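> Return a 3D structure for these sequence lines:
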Amino acid sequence: MSDTISRFIFDNSDVRGEHIRLEKSYQDILSIHHYPPGVANLLGEFLAAASLLSATIKFEGALILQVRGDGEIPLIMAEANSKQELRAIARDANEAMSTDFKTLIGNGQLAMTIAPDNGKPYQGIVSLDGNSLAHCLEAYFQRSEQLATRVWLCANGQHASGLLLQQLPSIKPDLDRWEHLSTIAHTIKNDELLNLDVETLLYRLYHQDAVRLFDSKPMVARCRCSRERVAQALISIGREELDDILLEKGQIETNCEFCNRLYQFNRSDVDALFEQGSDITRH
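A predicted model of the protein is given here:
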């Protein structure tokens, strides 16, 4: 399977790991916006990272990884949910020509938001310290979660892959074991990360260690937009402004910035939005 995430643990150890490899889902997302190569590669890293991080949390909902900066990409974000569904976007990035992380992102903040389906969202924010997304995420976990975490990410416009090692909370952590496992992972090459399946990769890295690999889960590109969500956004704009748009254009049209799906609302649709009990998803 080309789009899968896999969990693994090391026996007699407080270290866990996740591996992600994306192909079709990554290409499906890129096909919507046609980003420059450097942006496409970085977006792949964001997709891989969001997938890895969402898999470490037991919850029903979505994890959103987002960076706002003053570089060539004003905003870039990826979202992965508990159903292994992905979406991502780089906003106003069509003129970005660099392949350098710091040039693309500039100075800014890295935000990680956990949005449960039921409950209040939680967000952690740190400054962008590091010359890669992986380094920034490691710094995030060191500062915000106090969890030793190492991340490796790579994307080339066709495939996006990632590997995560994390030391679980423990009264007496085995620091020597952690150092051993993370040092071995540092030998991985980008070609290996992009092209090897998880079984082959783990054997190449840890054939002398006891690794337990769990069943892989499929990942898919799927936007969470809906007519109902768009309708709620229109209601928040207010009836007066919507009436002005209808008077000028005859109908309201809006595209989802993630999947580019077009939503249209005419005057009767808008009337229905403000009528209590109306079905706003009937079209």
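> contacts, neighbours, all on C-alpha from now
Fine.
> need the strands for this protein, in chain order.
Using DSSP state E, the strands assigned to the chain run over residues 4-10, 15-22, 61-69, 75-81, 85-91, 108-116, 122-127, 149-155, 160-167, 211-213, 217-218, 220-221, 252-255, 262-265.
> could I get those as a markdown table with distance to S51 and mean neighbour count?
Formatted as a markdown table, the strands of the chain follow (distance: least, CA to CA, whole Å; neighbours: other CA atoms under 10 Å):
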| stretch | distance to S51 | mean neighbour count |
| --- | --- | --- |
| strand 4-10 | 8 | 20 |
| strand 15-22 | 7 | 25 |
| strand 61-69 | 8 | 23 |
| strand 75-81 | 5 | 24 |
| strand 85-91 | 8 | 22 |
| strand 108-116 | 12 | 19 |
| strand 122-127 | 17 | 14 |
| strand 149-155 | 11 | 24 |
| strand 160-167 | 9 | 25 |
| strand 211-213 | 17 | 16 |
| strand 217-218 | 11 | 16 |
| strand 220-221 | 11 | 20 |
| strand 252-255 | 25 | 14 |
| strand 262-265 | 27 | 15 |
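> Alongside the first, I'd like the structure of this one:
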Amino acid sequence: MSDFTQRFLFDDTDVRGELVSLGESYAHVLAKHPYPEPVAQLLGEMLAAASLLVGTLKFDGLLVLQARSSGAIPLLMIECSSDREVRGIARYHASQVTPDAGLRELMPEGVLTLTVDPKQGQRYQGIVALEGATLAESLSAYFDNSQQLPTRFWLNADGRNARGMLLQALPADRLKDPEARQASWQHLTTLGDTLTAEELIGLDNETVLHRLYHEETVRLFEPMPIHFRCSCSRQRSANALISLGQADAEALLEESGGTVVIDCQFCNQRYSFDAADIAQLFVGGGSAAPSETLH
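All right, here's what the predicted structure looks like:
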């Protein structure tokens, strides 16, 4: 298994953790667009972050992590479902992307939005400024400012592998005293800060945890697989055309020279609809193409 998250728990204190390793799904995301190295690295870090975040939530639906800015990277977006299926995309201005540029240089005036969209229940959205030097710092600040459980992130990606670690404080159980809880949290996160990018990228989870927390009692749970999967489909594209109404869909068909083409920006899949397809949509015939070739 090359793509997975793996939870761990400190038995003597109220802190949980999770590690993520992404290879194949990261490669799938990068294969869809010719991203420059700094963009690919940030996209990988965000992919790792979303994969970690979905493990902290108990819901059935979709988590969307989105960063926008006025700089070289106007948009980074990752979607991760509760089934641990991920996809991602970046928008960038190639002429403005310089080698070795960091988050602040690439995404000035950045804003990070976290959206939880459950299949049932109320949609939740939180927003924080991208003020940290790294995405990990900005995400940690989001949790500090949102009055949720204290949470820290460590994220790295190198264009081949995307890795991350999360620590999150749990409600008081083993440690009731607030000062003892704070001291334990500070101790564990300080040790986490000694983890280098090379160690996080290059070492397996057992070695990472031993190197950081060999004096703690840590339980490592079974890994949970993650997969790349784009949620686009011909049916969803057809539904978008139906939502326009028949008159507007037919007008779009005429403007497009007889074929409406809908491109998925995440995976580059194309869905084409000709006059017969459009007509079929509005007589309840479904989205399967009536012509000889399915688009």
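> Quick one: closest of the strands of structure 1 to L273 of structure 1.
With CA to CA as the measure, strand 262-265 is the member of the strands of structure 1 nearest L273 of structure 1 (9.9 Å).
> With distance to D271 of structure 1 added, can I get the strands of structure 1 in TSV?
TSV is the format used below for the strands of structure 1 (distance: least, CA to CA, whole Å):
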stretch	distance to D271 of structure 1
strand 4-10	44
strand 15-22	43
strand 61-69	32
strand 75-81	33
strand 85-91	32
strand 108-116	31
strand 122-127	35
strand 149-155	47
strand 160-167	45
strand 211-213	55
strand 217-218	42
strand 220-221	34
strand 252-255	12
strand 262-265	10
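> wait, which of these is closest to R282 of structure 1?
Here strand 262-265 is closest among the strands of structure 1 (CA to CA), at 11.2 Å.
> What residue in structure 1 is paired with S287 of structure 2?
Applying TM-score structural alignment, one finds that S287 of structure 2 aligns to I280 in structure 1.
> Which residue in structure 1 aligns with H214 of structure 2?
Aligned partner of H214 of structure 2 by TM-score structural alignment: H207.
> Kindly apply the preceding question to T196 of structure 2 instead.
By TM-score structural alignment, T196 of structure 2 lines up with K189.
> Surely Y26 of structure 1 and F46 touch.
No. Using CA atoms under 8 Å, Y26 of structure 1 makes no contact with F46, being 10.5 Å away.
> who touches both of those two?
Contact with both Y26 of structure 1 and F46 is made by no residue, according to CA atoms under 8 Å, 6 or more residues apart in numbering.
> So what does G110 of structure 2 match up with in structure 1?
Under TM-score structural alignment, G110 of structure 2 pairs with G108 in structure 1.
> and that match, what does it touch?
V67, R68, G69, D70, S127, L128.
> From E79 of structure 2, how far off is T113 of structure 2?
Distance, T113 of structure 2 to E79 of structure 2, by CA to CA, to the nearest Å: 12 Å.
> Can you check which residues contact both of these two?
With CA under 8 Å, 6+ apart as the test, T113 of structure 2 and E79 both reach V64, L65.
> where do the helices sit along structure 2?
In structure 2, the helices defined using DSSP state H lie at 24-31, 37-54, 103-106, 135-145, 178-192, 197-202, 205-213, 234-244, 246-255, 275-281.
> Reformat these as CSV; add mean neighbour count and distance to T13 of structure 2.
Compiled in CSV, those are given as follows (neighbours: other CA atoms under 10 Å; distance: least, CA to CA, whole Å):
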stretch, mean neighbour count, distance to T13 of structure 2
helix 24-31, 20, 34
helix 37-54, 25, 21
helix 103-106, 19, 34
helix 135-145, 19, 20
helix 178-192, 14, 7
helix 197-202, 16, 24
helix 205-213, 16, 13
helix 234-244, 16, 47
helix 246-255, 15, 59
helix 275-281, 18, 58
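> mind putting those helices in TSV, distance to L167 of structure 2 included?
Converted to TSV, these look like this (distance: least, CA to CA, whole Å):
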stretch	distance to L167 of structure 2
helix 24-31	22
helix 37-54	10
helix 103-106	22
helix 135-145	10
helix 178-192	7
helix 197-202	14
helix 205-213	12
helix 234-244	37
helix 246-255	49
helix 275-281	49
